[in-house]
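K.L.:
Predicted model and sequence follow; I will ask about them next.
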Amino acid sequence: MTEDSAKKTAPYGESEKKIAPYGESEKKIAPYGESEKKTAPYGAWPSPVTTELMTAGAVSLGALSAFGEEVAWLEGRPAEAGRQVLMLRRADGTIEEATPAPANVGSRVHEYGGGAYALGRGFIIYSERSDGSVQLIEDGAPARRLPTPEGCRYADFEFDPARRRVIAVREDHRGRPPSDPKAAIVALSLEGAPEEILVEGPDFLSSPRLSPDGTRLAWLEWSHPDMPWDATRLFCARLSGEGRVGEARLIAGGGAPEAIVQPAWSPDGVLHFSSDRTGWWNLYARRGEADEALCPVEAEIGGPHWVFRQRFYAFLPDGRIIVSVVRDGVRKVAIIANGALSPRDDFGQVLDCPAPVGAGAAYVAAPPHAPASIALKPTLDAPALVLRAAAPAVLPPETVSIGEPIAFATSHGPGHAFWYAPRNAGFEGPQGEKPPLVVLTHGGPTSMTTNNFSLNVQWWTSRGFGVVDVNYGGSTGFGRPFRRLLDGAWGLVDVEDCEAAARHLAALGLVDPARMAIRGGSAGGFTTLAALTSGSGVFKAGASLYGVADLTLLARDTHKFESRYLDRLIGPLPQSRALYDERSPISHLDRLACPVIFFQGEDDKTVPPNQAQTMADAMKARGLSVAFYLFSGEGHGFRKAQTLKRVLELELDFYGRAFGFEPPGLSERVVISGGA
């Protein structure tokens, strides 16, 4: 990339907006009923949350990092077929597109990727999603491809400047079945020499981290059937002058199973890591032959390794440690010093841990009341400046529904969710009518939902739906024992929690029990289909986005990272084959008594299209109401603006058909086969 080709904005500070502390800049909301509202059926309210706003007008923001005074992040653009652009804020405050079109930054290592780029002094390295190549930008010159073999994927880059190389995790698919690529940590020469294998052997490798003096390399590894949130091992080895790896020493993870994440070296060369050995992900420092717990707390300073290069803590110039802490599904910022944890509420809610930048920090702000943004505090105590917003703030405060944490009873203890009431500045429902409910089931299932502002939620609430987003048993953010609730119980505990949340809201009189729907993608799609075929009759409609219908097919067809995931969630095969059949929604169509809509990507490698196709065909054969939409060029999760727009409108119309209202302004109507 040349300097002339970069797209720039105004110098730092000239166009950047200040973020007021939460609530200070909000307009006062008049008591309900004081302002004049029009009456319209719940679900049919005209809304300012349009498909154009959610596609052409919005981007995704994430993977923020910093080096010196420079800040970088990835920007996903639905309007450009989901292309991921690396944005760079220079030390002088100018912001540029570091990877102009057609570059698409992304990695498919473990299919979920992450860690697709890294910054160094005068260097940017990234993985090109379209072909898996590794591209280097040096001193502002155009990107050049490093020599890597075809059939390999790369992620989790770590610069080794003294040796003019970059260290990375490699996933080798050459001559191997798609379900069994080989993992290695390799060194890629910046001078064009062939790559060199540094570490190989385990099923999975991640997080190669070079000590500040370049003499030691730390990394994580794990093997089947464990997932990285079950058990990982932390190793460290000395490097020779040429950079070859010496004898590896096990640092942590050799005893009782513990999930270790984010090894990192402090500026003075002390290895740190997060471990859930106490039941909570907390921070440790390796001093001599012992691990020092830096600040024991019953909260999560860590999380599941779904993608590479997650950041839960970072070292400040003064020796303190800035961390992101999850409590009850909300991630906020704190600072560890002298064994004490000091909350920093002035940061608000965040996507992950802030990255130190000079005397300040950059971060992805993720408040509950406004779209996410890239924010920068020039100093830790200064007001934050907005570098980039994910979407324009077009919603009046009276139309924004903020997720309220709720608890409800289940057979295994309290359940957790966020409740979003229907809300629209200009409309209200008919007197005596209660709103329909959409129950959201997050993916994973070892994942977590939070109440960060989401246009996907506001799409429903601003039209008159109530929404409940459930952190069912098995979710992260509530400690290891809560996460283990799903062991052997996937399709049971998660379903119970979703049904309990819906019943709880109906019992409070907040929603119409005759108009409750459930929706989810991937693992959330499985929970959705399992709930619809549970026989409980709680839900009257459902939407599955690339969801799992047949567990045996999933275990047979899915990629290596998740190929043994079900050993813990269901049981090992072939011993547990009968249990797989029993838990599979496809086995219980006789219990299905409501319409279902399926959305599926044609190129999905995580949950292949045969899952949705088989379920839809079986429903049609039984005369059940079903809609099925297959999207070419889409994988596990939709990226294209046109796909996203169609899914939004088709699902809305689908609920209108099921619940007896007609949504206004649709450009396409759903086609339902079978009984409806």
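P.N.:
Cool, the structure landed.

K.L.:
make it CA atoms for all contacts and neighbour counts henceforth
P.N.:
Noted.

K.L.:
Quote the end-to-end distance of stretch 185-195.
P.N.:
Taking C-alpha to C-alpha, to the nearest Å, stretch 185-195 runs 10 Å from one end to the other.

K.L.:
Helix, strand, or coil at the residue nearest to Cys236 when sequence neighbours are not counted?
P.N.:
Residue nearest to Cys236 in three dimensions, not counting chain neighbours: Ala218, with 4.2 Å by C-alpha to C-alpha, 6 or more residues apart in numbering. The three-state assignment at Ala218 reads strand, by DSSP: H, G, I helix; E, B strand; the rest coil.

K.L.:
next, the one to line up against it:
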Amino acid sequence: MRNRSIETPYGAWASPIDAELATAGMTAGQIAAPAYVGVIGDEVWWVEPRPDDDGRVVLMRGPAEGAVRPVLPGPWNVRSRVIEYGGRAWAAAADDHGILAVFVHFADQRLYAYRPDVPGAEPRPLTPVSGVGGGLRWAEPEIDLVRGEVHGVLEEFTGDGPGDVRRVIAAVPLDGSAAGDRSAVRELCDDGRRFISGPRYSPDRRRAAWLAWDHPYMPWDAAEIMIADVGEDGIMRRVRTLAGGPGDPVAQVEWAADGSLLAALERTGWWNLYRVDPDTGRLRALFPAEEEFGGAQRLGLRWFGPLTDGRVAVLHGRGAQRLALLDPGTGDLVDVSGERSEWLPHLAVSGSTRVVGVAAGRFRPYEVVEVDVATAEVRVVAQARYGAVDPAFLPEPQARVFIGPEGGEVHANLYLPRNPHATGPTGERPPFVVWAHGGPALRASLAVNLEIAYFTSRGIGVVEVNYGGTPGFGRAYRERLREQWGVVDVEDCATVARALVDEGLATAGRLAIRGGSAGGFTAAVSLVTTDVYACATILYPVLDLYSLATGQTHDFESHYLDSLVGPVAEVPDRYHDRSPVTHPERITVPFLLLQGTDDVICRPAQAERFLDRLAGRPVPHAYLTFEGEGHGFRNQKTMVAAIEAELSLYGQVFGFAPPGIPALPMAVTDERGDHAESR
């Protein structure tokens, strides 16, 4: 007998996607995708987050034949804290003794060496521990078997403040002689630049190139290509700037097999690929186009990789990026066909035919895939770890472009409620939640997201807004947010919300907003400055702009607000006016505030100050804190509690009873500042 849909209140639909399944594929507020892939001989290696294992990041290996398996058992956690957001935290190479792996362990941030194929072998430390501030941290390691060293980015704290830090390219002996001796760590360049990426060595290893930038810029605003001559001792001499800088940032630089440099620069307003003369810095565009061949760089991201035959594997597109092969000689760009339309900037190449990456489709989760470009054969190296989900319960994503009040475009991804066994009451529209992503330098993708499906399969619509400032749509779209954070992002979300009402998809008064980190700021400001939303879920948010601009955050983003809001010394009133902590009296609707106690980016003090100033206001709310969680939740127990609390909030506001979900206690802050009990 064919299943029949039963009329059921929106939000109360029975769904097989429970909180455990929805959060199994999430970490730090994003889809828990594999990352930082590499090719080691015939094998493919990568890291993947494990929310169900205390949120640790596991180094994995996938042989050409046979099952994938972890390289390291628990509790080893392969994750760097350089610039707090980390980067690639592992490297491996094959020698006469088999495979040697080097990795950063999250707990102490030391580099370790490990022989995974030697029975009984244990990881051994390569770097010392420092008790000063955040200690010694490492990212982007590369093994140099000839010199018996591992090279990478060293972040060294010189004091207890978040800005008491220096960064250099350094070399560590593989024999372990530096494990207790800081003086045995060799610095290969000076610390004249505030931020650097890991070095890329020329085929003859006589030159090295890397990216560098300084305060007050972010890398996607001003990263430059640095180049140096490498001596026999490995020291980098005659360091100079080759290309890039403010207004022409570089996303990535790599050496081609012929000794030239390839780089993604944004000089035309789009990150395009160029060949760079390493002697003169002269540039030649390889495929000029109004689309992106790069993106907002953080340590270790790779949008392209040169093959040994001269072709280049590239990711390109507007918004979503897909895999293609570029022939620099002919200018031909040929897309790799297939259903995977979303590729992450984690490309690795080997030889002239192997390309490995992380890709997803509208009904396929992110997977590690290998493409043989000679045959166009695609092999799935590693599938998603969570169980199969009936596609009938997954929403059909729609990439939409809405038009703002002044005629500008606003990009968004629309997800309508979908459940084969339920339909909403006749004549009623579902509640909708507007998601503001946690950028600004991020983008909401159209990949399968079970956290979204958790809501849509219950009868709640979701729309993710790629508000102005989001990369992937050209510099002009990204720079709409310049000095307009808290204005453009809020207006774009409201534009989309109102458009859904105008189209008859949603109803005024049944709209919510939700966001984490920067998106949490957008959600909170939306409650302060608009009357569009009936409630909000605010996760580990920015609430006090002034505190972020005056040293109460980490070094990497300590000057970020210079571009997002304006220099604090020049526009102090702007910081006051746009901070949600300044205007709690304007909030009139319920909200849920979620915070990790160990967050060093958006510290709990902001949330506590916000709630103290809300004292005496008749606004129902809940404040949940989670011990041991940082900026973005990683432990599955935390994420389960958070998403169930969020669903309960919507049920209480929109008038439905979600089956099997504990009721979220809501409180009104009294004049003493007491509020809902924390977890």
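P.N.:
Okay, I see it. Not measured: the values here are computed from a predicted model.

K.L.:
Fetch the TM-score of the aligned pair.
P.N.:
A TM-score of 0.91 describes the superposed chains when it is computed by TM-score structural alignment, normalised by the length of the first structure; 639 aligned residues with a C-alpha RMSD of 2.0 Å.

K.L.:
if I line the two up, what does the residue nearest to Cys236 of the first structure land on in the second structure?
P.N.:
The equivalent of Ala218 of the first structure in the second structure is Ala209 (alignment by TM-score structural alignment).

K.L.:
quick one: its match from Gly86 of the second structure, how far?
P.N.:
Look at Ala209 of the second structure and Gly86 of the second structure: by C-alpha to C-alpha, they are 20 Å apart.

K.L.:
which one of the two has more residues nearby?
P.N.:
Ala209 (26 against 18; other C-alpha atoms under 10 Å).

K.L.:
my guess is the more buried one meets Met226, correct?
P.N.:
Yes. Counting by C-alpha atoms under 8 Å, Met226 is a contact partner of Ala209 of the second structure at 5.5 Å.

K.L.:
what stretch of the second structure does stretch 574-587 of the first structure fall on?
P.N.:
Using TM-score structural alignment, stretch 574-587 of the first structure pairs with 569-582 in the second structure.

K.L.:
do stretch 159-167 of the first structure as well
P.N.:
Going by TM-score structural alignment: stretch 159-167 of the first structure matches residues 143-151.

K.L.:
Now do the end-to-end distance for that stretch.
P.N.:
End-to-end span of stretch 143-151 of the second structure (C-alpha to C-alpha): 6 Å.

K.L.:
Ok, stretch 346-354 of the first structure next?
P.N.:
Taking C-alpha to C-alpha, the first and last residues of stretch 346-354 of the first structure lie 12 Å apart.

K.L.:
Then stretch 173-184 of the first structure?
P.N.:
With C-alpha to C-alpha, one end of stretch 173-184 of the first structure sits 12 Å from the other.

K.L.:
repeat for stretch 251-259 of the second structure
P.N.:
With C-alpha to C-alpha as the measure, stretch 251-259 of the second structure spans 20 Å from end to end.

K.L.:
Name the residues of it that come out as buried.
P.N.:
Within stretch 251-259 of the second structure, the residues that qualify as buried are 251-257, counting by 16 or more other C-alpha atoms under 10 Å.

K.L.:
which bit of the first structure covers that stretch?
P.N.:
Aligning stretch 251-259 of the second structure against the first structure (TM-score structural alignment) gives residues 261-269.

K.L.:
list the contacts for Gly464 of the first structure?
P.N.:
Contacts for Gly464 of the first structure (C-alpha atoms under 8 Å, 6 or more residues apart in numbering) come out as 41-45, 422-424, 428-429, 435-436.

K.L.:
gap between stretch 197-208 of the first structure and the chain center?
P.N.:
Averaging C-alpha positions (C-alpha atoms, centre = their mean, to the nearest Å) puts stretch 197-208 of the first structure 24 Å from its chain's average.

K.L.:
And the aligned partner of Gln383 of the second structure in the first structure, how close does it get to Pro435 of the first structure?
P.N.:
Gln383 of the second structure maps onto Ala389 of the first structure when the alignment is built from TM-score structural alignment. To Pro435 of the first structure, Ala389 of the first structure is 31 Å away according to C-alpha to C-alpha.
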